[in-house]
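Engineer: 3D, please:
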Amino acid sequence: MNIGEKLKKARQEKNMKLRDVADATNLSISYISDIENGNSTPPVDTLTSLCRALDLSIYSVLAEPEDMRLMEKHISAELYELIRDFNEWDERDQDELITYLRVKKTARDERNTL
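Structural biologist: Next comes the predicted model:
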């Protein structure tokens, strides 16, 4: 399933119309329709906006089903619980967590190369 199909499925499951998503994102109905039908690929900021409107994580839209199963298997229940509403966080808090995780990854990578 491609990005547009995942977005469309999520919209329909939430009983939202294209107009609802357009109002929430300030995007045109025709542009959202083009994305859903695979005629356009949204840039990251647009995808972020669409995911927020649909209460989805960007990862769930970008990941393949196998990736999701692997992720679910390896993430502890506590961590999942802590970040499951990540896309509802204020942007500054999201950026802070992402920055922290990048710094930790860099430190781990450096330790592993020694």
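
Engineer: could you use CA atoms for every contact and neighbour count after this?
Structural biologist: Will do.

Engineer: close enough to count as contact, Cys51 and Ser57?
Structural biologist: Yes. With contact defined as CA atoms under 8 Å, Cys51 counts as touching Ser57 (6.2 Å).

Engineer: between these two, which one's more packed in?
Structural biologist: Cys51 (22 against 18; other CA atoms under 10 Å).

Engineer: let's see this one next to it:
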Amino acid sequence: MKLGDKLKAIRKANGMSLQKLSDTTAEMSESRISVSFLSDIENYRSNPSIDNLKIIAKALNTPVSYFVDDSENSLFGGAIEDTEFVPVVELLKDFKNWSIEDKRELLHYLEAKKVLRDNK
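Structural biologist: You can find the predicted model right below:
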């Protein structure tokens, strides 16, 4: 997946419009990345500088490596493009604030679900 597609996918997974992303970049840095420039990136008309890519990644709470990794399995194993995954991303946004017990419970659930899928 190319940078523009990745930007659009993660932006939509975060439930952000181009305007909201632009506003968030202004909150995160001293410079705003304009809606038109973000649109140009998503539509392959422009490429961001490394500094701008860092600002965009920070605004999306996403590692810069997601945008530059050529691997199809970079973030969430490609699941980010799946629109049914959007609610999961929303629920995980504050994962770092979860208690260790809640994190372990989620891990155990996901491991059990994988075992069930693998044994079908």
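
Engineer: superposed, what's their TM-score?
Structural biologist: For these two chains in superposition, a TM-score of 0.56 is obtained (TM-score structural alignment, normalised by the length of the first structure); 69 aligned residues with a CA RMSD of 1.7 Å.

Engineer: in the first structure, what residues pair with the longest helix along the second structure?
Structural biologist: As assigned by DSSP state H, the longest helix anywhere in the second structure is helix 100-118. Counting by TM-score structural alignment, helix 100-118 of the second structure falls onto no part of the first structure.

Engineer: show me how far that helix is from its chain's centre.
Structural biologist: Averaging C-alpha positions (CA atoms, centre = their mean, to the nearest Å) puts helix 100-118 of the second structure 22 Å from its chain's average.

Engineer: buried sites along that helix?
Structural biologist: In terms of neighbour count (16 or more other CA atoms under 10 Å), helix 100-118 of the second structure has no buried residues at all.

Engineer: list the helices and strands that helix packs on?
Structural biologist: Helices and strands touching helix 100-118 of the second structure, as assessed by 3 or more CA pairs under 8 Å, 6 or more residues apart in numbering; DSSP states H and E, are absent.

Engineer: sketch out the helices for the second structure, chain order is fine.
Structural biologist: 3-13, 18-28, 35-42, 50-59, 64-68, 86-92, 100-118.
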